[in-house]
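**Q** Provided below for reference: sequence and predicted model.
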Amino acid sequence: MPGGAADLGLPYFAPARPRVIAHRGLALAAPENTLLAFAHALALGVVHLETDVHASADGVAMIAHDADLSRVAGRPQRVGDLTVAELARLDLGEAQHMPTLAEALEAFPDARFNIDLKSADAVAPAIEAIRAGRAEERVLLTSFSERRRRAALAQLPGVATSASGPRFAAALLASVVHGGPVVRAALRGLHAVQIPTRAIGLDTVSPARIRAFHAAGVEVHVWTINDEAEMRRLLALGVDGIVTDRADLALAVVGALE
């Protein structure tokens, strides 16, 4: 498979490609973004877990995708309205609670965590949890916000990171208008682009674009892909990773390639 960040020697990228990145764990028989969902994904042989972090009212990094609790717990409050103790008492189903980032890092010491920093107030507590867990080598930090991404990397230099929304948009437009050198400049200092198949009205994973991203030294991870035929198509194009709610299916597709 074409060279990307796996050639840079970062431990996060040490496992062989293509990567199956379990989006919020495996939530077929467990609530998303819970320790049980992560355990189910890892039991299948997944190495990389995608997850999200907000901050509690008392400044603890909590694993949660949404800013509020309406979808996952049927409550109107925001994650940031409740303390870590109050959030731990929520019943998310299957005897699961909302874990802290520190809990997840401790529970699964061999897993790689792909962490989306969802809010500005989550940056400092996420950094604290990563440092306390000595997990710098097994996390990738990202955010749709370039400001949040930069703030985190300033405190954890050398940690793996993927493009924010603005950085990727710049690289994608550069691939249309300018070509290789400007794409490389747009992606400098990054290790991956984690992208949908289309953005700003453009196909992000054409063969030419994948070549341009690889030439810039980054891996290409595509989200959120749950269809087996689409997984096979993307892997045939040369993407490095599939971000998926169906890690079970993706592992089977990757296994068939070996």
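**A** Ah, there it is. Quick caveat: nothing in here was measured; it's all calculated off a predicted structure.
**Q** When you work out contacts or count neighbours from here on, use the C-alpha atoms and nothing else.
**A** Noted.
**Q** if I look at residue 69, how far off is residue 178?
**A** Between residue 69 and residue 178 the distance, using CA to CA, to the nearest Å, works out to 44 Å.
**Q** neighbour-wise, which of these two wins?
**A** Shown here are residue 69 and residue 178; by other CA atoms under 10 Å, residue 69 has more neighbours (19 against 12).
**Q** In contact with the more buried one, which residues?
**A** If a contact means CA atoms under 8 Å, 6 or more residues apart in numbering, then residue 69 has 75-79 as its contacts.
**Q** How about it: what's its closest non-neighbour residue?
**A** Closest residue to residue 69 apart from its sequence neighbours, by CA to CA, 6 or more residues apart in numbering: residue 75 at 5.2 Å.
**Q** Could you confirm that neighbour falls within a strand?
**A** No: assigned with DSSP: H, G, I helix; E, B strand; the rest coil, residue 75 falls outside any strand and is coil.
**Q** dropping in the other structure now:
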Amino acid sequence: MLITAHNGCENTVQNSFEAIKVAVESGADVVEVDVRITGDAVPIVFHDEDILVNGEKKKISEISFEKFRKGGFFNGIFLEEVFEFLKDEDVIVNLDVKTDDAIVPMVEMVRRFDFFDRVFATGCEYDRVVKFKKLFPDFRVFLNVPMFSFSGKESLKGLYSILISSGACGINMNYKYCFPEFVKFFHKRFFPVSVWTVDAENDMEKAIRMEVFSITTNYPVKLRKIIENSC
């Protein structure tokens, strides 16, 4: 079972160097970052669509890389810097893709750092997965499933058909809608099920008992201790 450190884990600032450093030091197997692009298609690690510039909301996609660098309003980081920081660390990177137009620049950056075996993409519902896999068939992409409960074998079979047709390699879902039969169904068909974002101790214990593939959490240190104590 893998531990994924949510961006901003252990009460750090989201998508910051501190957050990534703390995630690595926590012993997490996977580090999650959010990916968007600047107005000139440079991959940036940022969650929100907008940013405050001199008190005014501006879209990330409308601001150039150079302006981010010199504007004095941005304290975040770029994907290139994340890969540079992590290149000698033994962690996998979960690239949570926020927009379709981030796909190509992001994958180009992955290629540049030869990180193909160290990354996978999430944040992708059906249409985005299909687009992603059409452009890059060999890239590992998880399907985000809708946030509602699945019940009965027929609904699981229906989701399985969607998963197969999308080309995704696994499922990423809100832990609240995950249940043991769901995990068993997909694991028996060689599709991993990952859950997010699990912070309460009792919810961590439930996810562990279900034997999900990965648990995303803001508290990887606590989760590691619970996993070790459950063995």
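**A** Sure thing, it's come through. Computed from a predicted structure; not experimentally measured.
**Q** Compare the contacts of residue 69 of structure 1 and tell me which has the most neighbours.
**A** The most crowded member of the contacts of residue 69 of structure 1, judged by other CA under 10 Å, is residue 79 (23 neighbours).
**Q** thinking it is in contact with residue 54, fair?
**A** Yes: here residue 79 of structure 1 reaches residue 54: they are 6.9 Å apart, a contact under CA atoms under 8 Å.
**Q** Give the intersection of the neighbour lists for these two.
**A** Residues touching both residue 79 of structure 1 and residue 54 by CA under 8 Å, 6+ apart: 64, 67.
**Q** Residues contacting the helix ranked longest in structure 1, please?
**A** For structure 1, the helix reaching the highest residue count under DSSP state H is reported as helix 165-177. Contacts of helix 165-177 of structure 1 with the rest of the structure, by CA under 8 Å, 6+ apart, involve 143-146, 180, 182-184, 186-187, 193, 199-200, 204, 209, 212.
**Q** Residue 179 is in contact with residue 211 of structure 2, correct?
**A** No: Residue 211 of structure 2 lies out of contact with residue 179 (CA under 8 Å); the separation is 10.3 Å.
**Q** Pull up the aligned stretch in structure 1 for the strand or helix carrying residue 208 of structure 2.
**A** Assigned by DSSP states H and E, residue 208 of structure 2 belongs to helix 201-210. Counting by TM-score structural alignment, helix 201-210 of structure 2 lines up with residues 228-237 of structure 1.
**Q** With structure 2 overlaid, how far apart is that stretch on average?
**A** Once fitted to structure 2, stretch 228-237 of structure 1 is off its aligned match by 1.2 Å on average (mean CA distance after the TM-score superposition for structure 1).
**Q** How far does that stretch sit from its chain's centre?
**A** 19 Å (CA atoms, centre = their mean, to the nearest Å).
**Q** Touching that stretch from outside, list them.
**A** Under the contact criterion CA under 8 Å, 6+ apart, stretch 228-237 of structure 1 has outside partners 18, 205-207, 210, 225, 241-242, 249-250, 253.
**Q** Most neighbours among those residues, please name it.
**A** residue 242 (31 neighbours).
**Q** SS state for that one?
**A** At residue 242 of structure 1 the chain is in strand, as set by three-state DSSP.
**Q** what's the spacing between it and residue 121 of structure 1?
**A** For residue 242 of structure 1, the distance to residue 121 of structure 1 equals 29 Å [CA to CA].
**Q** and the counterpart of residue 20 of structure 2 in structure 1, what does it touch?
**A** Here residue 20 of structure 2 is matched to residue 38 in structure 1, going by TM-score structural alignment. Applying CA under 8 Å, 6+ apart, we find residue 38 of structure 1 in contact with 24-26, 49.
**Q** Now the strand or helix carrying residue 38 of structure 1: buried residues?
**A** Here residue 38 of structure 1 sits within helix 35-44, counting by DSSP H and E. Residues of helix 35-44 of structure 1 classed as buried: 35-42 (neighbour count, 16 or more other CA atoms under 10 Å).
**Q** Also stretch 126-140 of structure 1?
**A** For stretch 126-140 of structure 1, a neighbour-count test (16+ other CA under 10 Å) marks 126-130, 133, 135-140 as buried.
**Q** try stretch 181-193 of structure 1
**A** If you call a residue buried by 16+ other CA under 10 Å, then stretch 181-193 of structure 1 has these buried ones: 182-184, 186-187, 189-193.
**Q** Which residue ranges of structure 2 form helices?
**A** For structure 2, helices defined by DSSP H occupy the ranges 17-25, 65-70, 79-86, 103-112, 126-135, 153-166, 180-188, 201-210, 220-230.
**Q** so how far is residue 55 of structure 1 from the closest residue to residue 90 of structure 1 other than its chain neighbours?
**A** Among residues not flanking residue 90 of structure 1 along the chain, residue 97 sits closest, at 5.6 Å (CA to CA, 6+ apart). Taking CA to CA as the measure, residue 97 of structure 1 falls 15 Å from residue 55 of structure 1.
**Q** Run a quick neighbour tally on residue 148 of structure 2.
**A** Counted with other CA under 10 Å, the neighbours of residue 148 of structure 2 add up to 11.
**Q** now the one 4 residues further on
**A** By other CA under 10 Å, the residues close to residue 152 of structure 2 number 9.
**Q** Kindly report the same for residue 72 of structure 2.
**A** By other CA under 10 Å, 10 other residues sit near residue 72 of structure 2.
**Q** before we move on, what about residue 141 of structure 1?
**A** Neighbours around residue 141 of structure 1, by other CA under 10 Å: 26.
**Q** before we move on, what about residue 228 of structure 1?
**A** Applying other CA under 10 Å, we find 14 residues neighbouring residue 228 of structure 1.
**Q** same thing with the one 10 residues further on?
**A** Other residues lying near residue 238 of structure 1 total 20 when counted by other CA under 10 Å.
**Q** Now do it against residue 208 of structure 1, distance only.
**A** 11 Å.
**Q** same question, residue 177 of structure 1
**A** According to CA to CA, residue 177 of structure 1 stands 13 Å off from residue 208 of structure 1.
**Q** How about residue 115 of structure 1?
**A** Counting by CA to CA, the gap from residue 115 of structure 1 to residue 208 of structure 1 is 28 Å.
**Q** quick revisit: by neighbour count, which bits of the helix holding residue 208 of structure 2 are buried? Give me those.
**A** By neighbour count on 16+ other CA under 10 Å, the buried set for helix 201-210 of structure 2 is 204-208, 210.
**Q** With that, I have no additional questions.
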